[in-house]
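**Student:** Sequence isn't available, so here's the structure alone:
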């Protein structure tokens, strides 16, 4: 949180911006079993406060922080494809946490840790400034209705919080399949101090090879839907 643009609304009666939207979802027996078996190994708690991730992972390595990994398919694929990198994934929904833990146990990966709470709280309370190489925000809720736009996670305060946590040269990578939200992201990030747009045309980048294509995205492509990727590097 910054003095100039807090993420939470100043007035106590106003809604606090969160990194997640509550969804209904029943956890399966397999997902619950994976939580019971995998959380002691891969889980991290917000209450533990500021973390030394070199100690957590037992090494120094490029570090990626993902906000809202859903069911964890892309997160697992990225971690498996880059064993030389470390990943911190945050997701509030238990079925997704269980699914990702199940994948981690099945593939015996060691380069990923999980929080199950609000990712913005994790950034504020658990992540040291200038310690992340990448922050990922893939397909956040676009809050389509105009009266709900204030609930969108990508706001000036979010940009500043992420900038604080990125190393100089570190990258915020966002993706959305909703063009009006892509335009909103671009507008916010172009106004945010301390960033440079990595797109050659000053707008979007081509889909980076390191971002896995989801089943949802493939279905959207067949229906003619677009996906917009934005990459902004911290320069200050």
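**Tutor:** Received, thanks. Since this is a predicted model, take the numbers as computed values, not measurements.

**Student:** drop to CA atoms for contacts and neighbour counts, all remaining ones
**Tutor:** Will do.

**Student:** Which strands or helices does the strand or helix carrying residue 171 pack on?
**Tutor:** Assigned by DSSP states H and E, residue 171 belongs to strand 166-176. Judged by 3 or more Cα pairs under 8 Å, 6 or more residues apart in numbering; DSSP states H and E, strand 166-176 is in contact with strand 132-138, strand 228-234.

**Student:** out of these, which comes closest to residue 146?
**Tutor:** Evaluated over the helices and strands packed on strand 166-176, closeness to residue 146 peaks at strand 228-234, with 20.2 Å, by Cα to Cα.

**Student:** Geometric centre of this protein: which residue is closest?
**Tutor:** residue 67 (1.9 Å; Cα atoms, centre = their mean).

**Student:** Show me the contact partners of the strand or helix carrying residue 221.
**Tutor:** Under the criterion of DSSP H and E, residue 221 resides in helix 215-222. Residues from elsewhere that reach helix 215-222 (Cα atoms under 8 Å, 6 or more residues apart in numbering): 226-227.

**Student:** what comes up buried for that helix?
**Tutor:** Neighbour counts over helix 215-222 (16 or more other Cα atoms under 10 Å) mark residue 217 as buried.

**Student:** adding another structure so you can compare the two:
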């Protein structure tokens, strides 16, 4: 599957000053299967929310304002998953917790298309998707205090030292998460990469506005997260699965 750094939208390529000044935590992948293309064409408007864009393809406009009540057609607690991949965790959660609104944020369209296929098969009505850079959506698109839980499960570890500046969970992300979460809301993290787990813990322990939801070195496994093939693969390689949880003060 082809990978390439994200580029500005065509109409704005001539103005580099409008492009991001901080590396994002992903490179975009292209190409979908015919079934994914078909699902996207048929059901995009049903599941994928229309987010006002900034200069980059997955960026969020500074004046974007999204109302979860309008998006879901009801008032309910909101859980947002950052980097939902193919949707395994959030699809299971949506199916088992119909009283909750779920928003999957992902930049890889193929993963979102697979999520759409399974959402249609399950008849899910409490799930929406956003094809944008998650920190920008949390910082600009959603109102402060509008999120009840924020999930970051198995983000790209960017294992090489020279790439670790791309890691999602840093002090800037902690501040964005603090803004998005309501008081009492929870940030849940999981990774199978030990040094990233340690970094996450150091970042969040130092982050203003958060309190640990666990004692000792690591949180117990979050029972709302199903065990995916990705997690199983990491465990089979001998990697410890690390969970963390932090409550917004």
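**Tutor:** Ah, there it is. Keep in mind the model is a prediction, meaning the values are calculated, not measured.

**Student:** residue in the second structure matching residue 110 of the first structure?
**Tutor:** Counting by TM-score structural alignment, residue 110 of the first structure corresponds to residue 125 in the second structure.

**Student:** Looks to me like its match is in a helix.
**Tutor:** No - secondary structure of residue 125 of the second structure (DSSP: H, G, I helix; E, B strand; the rest coil): coil, not part of a helix.

**Student:** Tell me which stretches of the second structure form strands.
**Tutor:** Taking DSSP state E as the criterion, the second structure carries its strands at 3-4, 28-29, 78-82, 101-105, 127-130, 147-153, 181-191, 210-212, 242-248.

**Student:** which one of those is the most hemmed in?
**Tutor:** With neighbours taken as mean count of other Cα atoms under 10 Å, these reach their highest mean count in strand 101-105, at a mean of 26.

**Student:** Could you find the closest non-adjacent residue to residue 177 of the first structure?
**Tutor:** The spatially closest residue to residue 177 of the first structure, leaving aside those adjacent along the chain, is residue 227, at 4.3 Å (Cα to Cα, 6 or more residues apart in numbering).

**Student:** ok, now which ones touch the aligned partner of that neighbour in the second structure?
**Tutor:** Under the alignment (TM-score structural alignment), residue 227 of the first structure pairs with residue 241 of the second structure. The contact partners of residue 241 of the second structure, by Cα under 8 Å, 6+ apart, come to 190-193, 231, 234-235.

**Student:** Tell me, of these, which are also contacts in the first structure.
**Tutor:** Retained in the first structure by both residues aligned by TM-score structural alignment, their matches' Cα atoms under 8 Å are the following of these: 190-193, 231.

**Student:** Let's have those in CSV, adding distance to residue 69 of the second structure.
**Tutor:** Listed next are these as CSV, based on distance: Cα to Cα, whole Å:
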residue, distance to residue 69 of the second structure
190, 29
191, 31
192, 35
193, 36
231, 33
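
**Student:** of those residues, closest to residue 119 of the second structure?
**Tutor:** Closest approach between those and residue 119 of the second structure, by Cα to Cα: residue 231, at 21.4 Å.

**Student:** and that closest one, how far is that from residue 225 of the second structure?
**Tutor:** 10 Å (Cα to Cα, to the nearest Å).

**Student:** before we move on, what about residue 73 of the second structure?
**Tutor:** Per Cα to Cα, residue 73 of the second structure is found 26 Å from residue 225 of the second structure.

**Student:** So for the two, which sits in the more crowded spot?
**Tutor:** residue 225 (15 against 10; other Cα atoms under 10 Å).

**Student:** Now do the contacts for the more buried one.
**Tutor:** So residue 225 of the second structure contacts 89, 93 (Cα under 8 Å, 6+ apart).

**Student:** Residue 212 of the second structure pairs with which position in the first structure?
**Tutor:** Using TM-score structural alignment, the equivalent of residue 212 of the second structure in the first structure is residue 197.

**Student:** And for residue 177 of the second structure?
**Tutor:** So, by TM-score structural alignment, residue 177 of the second structure is matched to residue 162.

**Student:** so its match touches residue 135, yeah?
**Tutor:** Yes - using Cα atoms under 8 Å, residue 162 of the first structure is in contact with residue 135, at 7.4 Å.

**Student:** Tell me how many other residues surround the aligned partner of residue 67 of the second structure in the first structure.
**Tutor:** Aligned by TM-score structural alignment, residue 67 of the second structure pairs with residue 52 of the first structure. Residue 52 of the first structure has 13 neighbouring residues, counting by other Cα under 10 Å.

**Student:** repeat for residue 76 of the first structure
**Tutor:** 23.

**Student:** that older thread, how about the helices and strands packed on strand 166-176 of the first structure in a markdown table, adding distance to residue 106 of the first structure?
**Tutor:** Shown next, in a markdown table, are those (distance: least, Cα to Cα, whole Å):
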| stretch | distance to residue 106 of the first structure |
| --- | --- |
| strand 132-138 | 24 |
| strand 228-234 | 30 |
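
**Student:** Residues contacting stretch 128-140 of the first structure, please?
**Tutor:** 20, 50-51, 62-69, 153, 162, 164-177.

**Student:** again, 6 Å this time
**Tutor:** For stretch 128-140 of the first structure, contacts defined as Cα atoms under 6 Å, 6 or more residues apart in numbering pick out 62-67, 164-167, 170-176.

**Student:** What's residue 81 of the second structure aligned with over in the first structure?
**Tutor:** Aligned counterpart of residue 81 of the second structure in the first structure: residue 66 (TM-score structural alignment).

**Student:** I'd assumed residue 89 was in contact with its match.
**Tutor:** Yes - between residue 66 of the first structure and residue 89 a contact is recorded at 4.8 Å, counting by Cα atoms under 6 Å.

**Student:** if I look at residue 227 of the second structure, how far off is residue 105 of the second structure?
**Tutor:** From residue 227 of the second structure over to residue 105 of the second structure the distance is 20 Å, taken as Cα to Cα.
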